[in-house]
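*Asks:* Make a model of this:
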Amino acid sequence: MKGGGGGGGGGAVLVTTGKRRWRSLVIGVLFLVILSMLVPLAFLLGLHNGFHSPNPNPNGYVPVHKTSIVNYRSTHINDLVKKLAPNISKNSKIAGTVADSGRGGVDENENCELKFGSYCLWRREHREEMKDTMVKKLKDQLFVARAYYPSIAKLPSQDKLTRALRQNIQEVERVLSESATDVDLPPGIEKKIQRMEAAITKAKSVPVDCSNVDKKFRQILDMTNDEANFHMKQSAFLYQLAVQTMPKSLHCLSMRLTVEYFKSPSVVMELSQADRFSDPSLHHYVIFSTNVLASSVLINSTVLCARENKNQVFHVLTDGQNYFAMKLWFFRNTFKEATVQVLNIEQLNLESHDKAILIHMFLPVEYRVSLLSVDGPSIHSKMQYISVFSHLHYLLPEIFQSLTKVVVLDDDVVVQKDLSALWDINMGGKVNGAVQSCSVSLGQLKSYLGENSYDKNSCAWMSGLNIVDLARWRELDLTKTYQRLVREVSMGEESKEAVALRGSLLTFQDLVYALDGVWALSGLGHDYGLNIEAIKKAAVLHYNGNMKPWLELGIPRYKKFWKKFLNQEDQLLSECNVHP
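*Replies:* Next up is the predicted model:
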């Protein structure tokens, strides 16, 4: 019994010991599992506290937001740049650039000279004062409010906010429809801006579907782009219409003069001066124009700047529509002792020529050329206007058969100095004395001139101010040369302007006498960057380009040189509201 009892007791001890060992093993495994989970968590929390919070929460809890992640990344990157970047002197240009690239902003008081190539220096050089900031802010607010409105309107709990947004949108739309600049804004606009800003802020705080707001943003953006493209095309069309048509005031002036001509007695003044028109000893100026005002300013400036005007004779060639207006104007307005003759090209004895082409192409031709220039690694596009003779210019020897030399002036020029010295120039057998535009060579116009034999390095010459040796012209029969060059080009393939450009530049090949650049300065009708001192020194100012001085589109800073020769005392100018 005792032995059996002892054996039973020993087995119970073994079972109990085995259970304890199993429990210890399970506890140990669980401890290792928990430890393996706590260690990474503790590491992560320690890393987060070490990088993110210079003043950690006493409770050890640090809230993590998106901005914290961004700050961590930017701070960590800046630390790495500081540790790994080479030690470069602060005076180095590279050091200034690297330092700027690692910052989110640049202090206004920084020394930009030590930051060559940085945004700081670029911003200081290109800073422009923003105009109409309040109008721009209203447009931005309207853009955002329209994007949020559909999403807010779908929420039944936001009826009040919906009404506020709708009311603010309507008010801003009404204001912008009546105001294009800050000056036009009504009083109390600041309160409207504040109300709209408060409504937008509240709308942003409402939980909405971001995809709907994004979709509305993109829809408004597409509509804005379409509207901008439409207005851009419309403005381009209206711009071309404005520069290619006569202003209403000038049309009124021409029509009123025509009516007054037929109501007045016959103009017989020219008959008494007919001998002067064909006297080769006088200084003859030829003008092709349909613009009464431009021709008047040109003649007035030439006469007023001349030391002597007794020997000045002006021949104005125009079409039948403007002939009577020109005739009466120059009868009513005298120009000291100079003589003015008005000719109608439709009445000229030119049976051997196509009058339809001559009437259409009797004004000087302006050709716009876009040239590419390479300046180091960058390529720049520069626009140039080349003015050349028209078809009718090549009939000058036939129209003025008794004359040997004339000065041809475009009607978009104004004279600032005496031109009598032009008649004393010995052109050495050349035919056309002109100012050359060496920024454009004939080689750059190969697509217009073709493969003809010409010096590709020679400069293009400009009309506007040209002294023409008619005797030498007749001797070389340049009119026939021009007509042959025109016939070589199919009129169906190229425009008449392109034909005139090609014919003019090739007809006078090696026959152009280069006038000194101080005689004429061109570009006042398209180039905003001309030097004022150079303008004052030039004998003739050429307003070649689209922005003529008699148009509202004319460049304001150049208009004054043209307007000072305008005779504004004529009653018809005020009646037709002519105020260029």
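*Asks:* From now on I want contacts and neighbour counts done on CA atoms only, so please keep to that.
*Replies:* Noted.
*Asks:* Any buried residues in the helix or strand hosting Ile152, and which?
*Replies:* Using DSSP states H and E, Ile152 sits within helix 133-153. Neighbour counts over helix 133-153 (16 or more other C-alpha atoms under 10 Å) mark 134-136, 138, 141-149, 151-153 as buried.
*Asks:* Next SSE downstream of it?
*Replies:* Heading C-terminal from helix 133-153, the first helix or strand you meet, by DSSP H and E, is helix 159-178.
*Asks:* okay, the angle between that following helix and helix 133-153?
*Replies:* Using axes from the mean of the first three to the mean of the last three C-alpha atoms, to 10 degrees, the direction of helix 159-178 lies 150 degrees away from that of helix 133-153.
*Asks:* What helices and strands are in contact with helix 159-178?
*Replies:* Under the contact definition 3 or more C-alpha pairs under 8 Å, 6 or more residues apart in numbering; DSSP states H and E, helix 159-178 sits against helix 133-153, helix 189-205.
*Asks:* Would you pull up how far that helix lies from the middle of the chain?
*Replies:* Here helix 159-178 shows a centroid-to-chain-centroid distance of 35 Å under the convention C-alpha atoms, centre = their mean, to the nearest Å.
*Asks:* Just want the angle from it to helix 189-205.
*Replies:* Using the same axes, to 10 degrees, helix 159-178 lies at 140 degrees relative to helix 189-205.
*Asks:* To compare against the first, here's the next sequence to fold:
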Amino acid sequence: MMERSEREIRESKLQELMNKHFAASSVPKGIHCLSLRLTDEYSSNAHARRQLPSPELLPLLSDNSYYHFILPTDNILVASVVVTSAIQSYLTPERIVFHARSPKYISLLNHLRIYLPELFPNLDKVVFLDDDVVIQRDLSPFWEIDLNGKVNGAVETCKCEDSWVMSKRFRNYFNFSHPLVAKHLDPNECARAYGMNIFDLHAWRKTNIRETYHEWFKENLRSNLTLWKLGTLPPALIAFRGHVQPIEPSWHMLGEEYDRLIEIINSQVVDCSMTEDADARRIMIHD
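*Replies:* Sure, this is the predicted structure:
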């Protein structure tokens, strides 16, 4: 009887997590209506049906002398904010190439970055952006950061005193009461920001990062999501261990730091994903 009750409780918790995931990944009504309007425009406007990019620009998609950004999104509005902010901020916007990826199934968006070396076999270095960031400054120097042979350059999220965003460690993401987690991970290890990362794809292809990601992701499924809750940041934190070069925090401002306007002005990229204050969010977007 007790065993049956425990099983039902586990199944109920799993169903609750899945429902939250589906709710979070559903398409808002406003975006759905926009899609219908764009579809109508596409069918009635020949100009809207032009091939993009134009044939003469296709070689640029694999030209390593350009700045290549990967933007996974299914939301044309937020994508336009990211792209526009980049163009307005860059001193040489003509050297920017955006690769927008929108898989058929929205849930695949979160896993996209783990396949970057295979998706872009001819590129050596890319910057991966979430669709909730706004570029504030010319990012050309960002590409010159020395990764010291590492695969990933990212801002660490354990270097500040706030209790929300910039004090995140592994203990915030993993269930350390699980013996497998306790055995292999350190609860005090620093986590990393996910909204803007630079990747050396040449170095990545020499690693087993993808295999490690898959192994831990499957293990969590076999454990009924008891290693961590739904999400792709935890397995990525594990897979990239030992392959990350910490970068200066001013490159990427997150969450609660939005109330320090001097940092908004000076930061290179603002991440709106954890901003709860609507007025502050508007300041970021329109600054």
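*Asks:* What is the resulting TM-score of the chain superposition?
*Replies:* Aligned and superposed, the two chains score 0.79 in TM-score terms (TM-score structural alignment, normalised by the length of the second structure); 252 aligned residues with a C-alpha RMSD of 2.7 Å.
*Asks:* if we can go back for a sec, relative to the second structure, which residues correspond to the helix holding Ile152 of the first structure?
*Replies:* Aligned by TM-score structural alignment, helix 133-153 of the first structure falls on no residue of the second structure.
*Asks:* Then stretch 292-311 of the first structure?
*Replies:* Mapped onto the second structure using TM-score structural alignment, stretch 292-311 of the first structure spans residues 76-95.
*Asks:* Start and end of stretch 84-102 of the second structure, how far apart?
*Replies:* 18 Å (C-alpha to C-alpha, to the nearest Å).
*Asks:* Quick check: buried residues in that stretch?
*Replies:* Neighbour counts over stretch 84-102 of the second structure (16+ other C-alpha under 10 Å) mark Ser85, Ala86, Ile87, Ser89, Tyr90, Ile96, Val97, Phe98 as buried.
*Asks:* Equivalent analysis for stretch 106-122 of the second structure, please.
*Replies:* Under the neighbour-count criterion of 16+ other C-alpha under 10 Å, stretch 106-122 of the second structure has Ile106, Leu109, His111, Leu112, Arg113, Ile114, Leu116, Pro117, Phe120 buried.
*Asks:* wait, is the third one part of a helix?
*Replies:* Yes: counting by DSSP: H, G, I helix; E, B strand; the rest coil, His111 of the second structure is located in a helix.
*Asks:* Spit out the contact partners of the aligned partner of it in the first structure.
*Replies:* Alignment note: His111 of the second structure maps to His391 in the first structure; criterion TM-score structural alignment. His391 of the first structure makes contacts with Ile357, Leu358, Met361, Phe362, Ala500, as judged by C-alpha atoms under 8 Å, 6 or more residues apart in numbering.
*Asks:* which helix in the first structure runs the most residues?
*Replies:* helix 2-52 (DSSP state H).
*Asks:* which secondary structure elements does whichever helix or strand comes after that helix contact?
*Replies:* For helix 2-52 of the first structure, the succeeding helix or strand toward the C-terminus, using DSSP H and E, is helix 66-84. With contacts defined as 3+ C-alpha pairs under 8 Å, 6+ apart, the packing partners of helix 66-84 of the first structure are helix 2-52.
*Asks:* What is the helix it packs on packed up against?
*Replies:* helix 66-84.
*Asks:* what range in the second structure does the helix it packs on sit on?
*Replies:* Using TM-score structural alignment, helix 66-84 of the first structure pairs with nothing in the second structure.
*Asks:* show me where the first structure has strands.
*Replies:* Along the first structure, counting by DSSP state E, strands occupy 283-288, 312-318, 339-344, 365-375, 378-388, 405-410, 413-415, 432-441, 459-469, 512-514, 520-522, 540-542.
*Asks:* ok, now which ones touch the closest residue to Thr339 of the first structure other than its chain neighbours?
*Replies:* With sequence-adjacent residues excluded and distances taken as C-alpha to C-alpha, 6 or more residues apart in numbering, Thr339 of the first structure is closest to Val313, at 4.8 Å. Counting by C-alpha under 8 Å, 6+ apart, Val313 of the first structure touches Arg276, Phe277, Leu282, His283, His284, Tyr285, Ala338, Thr339, Val340, Gln341.
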